[in-house]
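Colleague: quick one: sequence plus predicted model below, questions after.
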Amino acid sequence: MKKLVFVLALSLGSFTAFAQDAESVQEEATEVVATQDGFNEVAADELPEAVTAAVSKNYPTASIDKAYVNEEKQYKLEVSLEDGTAGTLYADESGNWIEM
C-alpha cells in the first residue's frame, strides 16, 4: 500500500512539473513568432502622419487594425475594409508603398 501511495505522489508531481514547462515553452514560442519577421508592434497613433495619410488617401474605407515597425523604419499595417476584406500593407516612413 505504501508503494502505491508513493507512486501516485510521484506521478502527480511529474504532471505538475510538465504542465509548468509546457506553459513556459508556449509563451517563449509566442514571443519568437511576434518578432521573427523583424517587425515590432506599435500603437496606431504612433504611426507617422505620412503613413496614416497614405492609408486614408489610397484606402478611404480602411481601418488600421495593427501596426508594426522594423529597424529600417518600414511599417507593416494590418488593415480591414468596410466590405469585410482584410490585408497587409507595407510603407516607408514617408508614406510610400513598398513591396516586401
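Modeller: Yep, that arrived.

Colleague: please count neighbours and contacts with C-alpha atoms only from this point.
Modeller: OK.

Colleague: what about the longest helix along the chain, distance to the chain center?
Modeller: Longest helix of the chain, by residue count under DSSP state H: helix 2-35. A distance of 25 Å separates the centroid of the chain from that of helix 2-35, by CA atoms, centre = their mean, to the nearest Å.

Colleague: this is the other structure I want to compare:
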Amino acid sequence: MKNYALLVFLILGITLNSSAMTGSNLIAEEITIITDEYVKIKSSELTPPVIEEILKQYPTSKLGGAFKNDKGEFKLIMVLKSGTRKTVYIDQYGNWINKR
C-alpha cells in the first residue's frame, strides 16, 4: 500500500514539474521579442533637429556613440564633462524619449 501511494505522488510530481517548465519557457520567449535593436551609426547620420537638441541639453558633453533602430529613434551615449556616461534616447525630430 505504501508503494502505491509513493508511486502516485511520484507521477503527480513529474506531471506538475513538466507543465511548470513549459510555462516558464513561454514567458522567457515573450521577453526576448519585446526588445528593440539598435544599430551603430556614424554621427554624420544624425538629423539636424537631433543635433540642435543635443547642443541645447548637453553643450559641454561629447558624443560617445550613436545608435539607430528601425523606428527612426536614436540611442545616444553622452560623455559628460565629469567623465561619466549617460545614455539618452531621442527621435528623428528632436523629441526626447523616456526609456527605462
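Modeller: Right, received. Where do you want to start? All values reported here derive from a predicted model rather than from experimental measurement.

Colleague: which SSE is immediately downstream of the longest helix of structure 1?
Modeller: Sequence-wise, the next helix or strand downstream of helix 2-35 of structure 1 (DSSP states H and E) is strand 40-42.

Colleague: would you mark the buried spots in the following helix or strand past that following strand?
Modeller: Using DSSP H and E, the helix or strand that follows strand 40-42 of structure 1 in sequence is helix 49-58. Buried residues in helix 49-58 of structure 1, defined by neighbour count with 16 or more other CA atoms under 10 Å: 51-52, 54-55.

Colleague: got it, and stretch 91-100 of structure 1?
Modeller: So stretch 91-100 of structure 1, judged by 16+ other CA under 10 Å, has buried residues 91-93, 95, 97.

Colleague: kindly report the same for stretch 24-44 of structure 2.
Modeller: For stretch 24-44 of structure 2, by 16+ other CA under 10 Å, it's residue 38.

Colleague: quick one: residues contacting residue 89 of structure 2.
Modeller: 73-76, 96-99 (CA atoms under 8 Å, 6 or more residues apart in numbering).

Colleague: from the chain's centroid, how far away is stretch 6-13 of structure 2?
Modeller: 42 Å.
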